[in-house]
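K.L.:
here is a sequence with its predicted model. Questions after.
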Amino acid sequence: MVKRTRFDDADCPVARSVDAIGDWWSLLIVRDAFDGSRRFNEFQRSLGVAKNILAARLRDLVANEILETTPISEGSPYQEYTLTEKGRALFPVIVALRQWGEAFSFADSEPHSELLDRRDGQPLAPLEVHAHDGRLLTSDDVAVAKLS
């Protein structure tokens, strides 16, 4: 098996984030956790991933403090997985990936799921990046500053 490259010492926040999240299975697990999945069998049924891969990804997400485990009931050997504060902070990332996929991964007539505001049932507005003064920013408006 090929050993995965680690980025936990990289000076790039994107590289460290990718290192913490892991891979596509991990992002899909986080997505399912936002959608209400809590138990191993719920994740397995939704994703169709092999049990050993799912177990490894869940273990890594717990180790990276993105998910935490709690007993299903007192005295039960079974546990459920819930998002931590660090995991819940991935919500804008999941929304951004979802909105990008809606815009670029489906034909116009192809059905897909969408996120709706629970209060009014309306689709979410597109995510935007704003400057400290409220201006809308694009990639042309930002620069990376290396800190020493």
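P.N.:
Nice, I can see it. As the structure is a computational prediction, the values presented were derived from the model and not from experiment. Residues are numbered from 1 along each chain as shown.
K.L.:
can we go C-alpha only for contacts and neighbour counts from here?
P.N.:
Fine.
K.L.:
ok, R88 - how many residues close by?
P.N.:
16 (other CA atoms under 10 Å).
K.L.:
another structure for you, compare them:
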Amino acid sequence: MPYSNFASMPCTLSRPAALLGERWTLLLLRQIFLGTRRFEDFQATMDISRSVLTDRLNVLLQENVLKRVPYSEDGRTRHEYRLTEKGRDLYPVLMALRTWGEKWMAPDEEESFHLHHRDCGGGVRAKVECTGCGAELSARDVEVTARQ
């Protein structure tokens, strides 16, 4: 199946995969969550070509994950990229990938930065929980049923 068909599948996992599955997109979102906002800064921190960066930013703008916000520099109006509510809601997705990556793909000494809760200093991790009772869940705790 062609990659472009994922976006039209009636599946709540295939549509996000179509948006986030391109290899630069998650890294671009990582940089945005780390505070990068300007085109030149993305290029410098990611070693990404201008054309690929432009394309990825345009897709995220079209999907309302990002918005362009004007700012002035040297008397010129320029734009920076900010997360929308839809974009901010991707934070747990990135944290889940990071949590998995830390456990299975990177020894502790390879971490380039640590994430800590501002208030208490504790570490950060993603978790899946029940909306009814708040219990933390694994795949074995979840039953899948057809929609009625």
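P.N.:
Happy to help now that I have it. Owing to the predicted nature of the structure, the values given are computational and were not obtained by experimental measurement.
K.L.:
and the strands in structure 2, which stretches?
P.N.:
Counting by DSSP state E, structure 2 has strands at residues 66-73, 76-83.
K.L.:
and the gap between the residue of structure 2 positioned farthest from its centre and C133 of structure 2?
P.N.:
Each residue of structure 2 has a distance to the centre, and by CA atoms, centre = their mean the biggest one is for G75: 32.7 Å. In this structure, G75 of structure 2 and C133 of structure 2 are separated by 55 Å, where distance is defined by CA to CA, to the nearest Å.
K.L.:
what residues are up against the residue nearest to A50 of structure 1 when sequence neighbours are not counted?
P.N.:
Nearest residue to A50 of structure 1, sequence neighbours excluded (CA to CA, 6 or more residues apart in numbering): Q44, at 7.5 Å. Remark: with contacts taken as CA atoms under 8 Å, 6 or more residues apart in numbering, Q44 of structure 1 is in contact with A50, K51, L54.
K.L.:
so what's the residue count around the residue nearest to A17 of structure 2 when sequence neighbours are not counted?
P.N.:
Nearest in space to A17 of structure 2, with sequence neighbours left out and distances taken as CA to CA, 6+ apart, is F6 at 7.3 Å. Other residues lying near F6 of structure 2 total 17 when counted by other CA under 10 Å.
K.L.:
same thing with R23 of structure 2?
P.N.:
Here the number of neighbours of R23 of structure 2 (other CA under 10 Å) works out to 9.
K.L.:
ok, it to S72 of structure 2 distance?
P.N.:
Distance, R23 of structure 2 to S72 of structure 2, using CA to CA: 32 Å.
K.L.:
hang on, the earlier thing: how far away is the residue nearest to A50 of structure 1 from L27 of structure 1?
P.N.:
Per CA to CA, Q44 of structure 1 is found 14 Å from L27 of structure 1.
K.L.:
verify the contact between L136 of structure 1 and V129 for me.
P.N.:
Yes. Applying CA atoms under 8 Å as the test, L136 of structure 1 and V129 come out as touching, 6.0 Å apart.
K.L.:
trace the residue nearest to A17 of structure 2 over to structure 1, please.
P.N.:
When structure 1 is aligned by TM-score structural alignment, the residue opposite F6 of structure 2 is F7.
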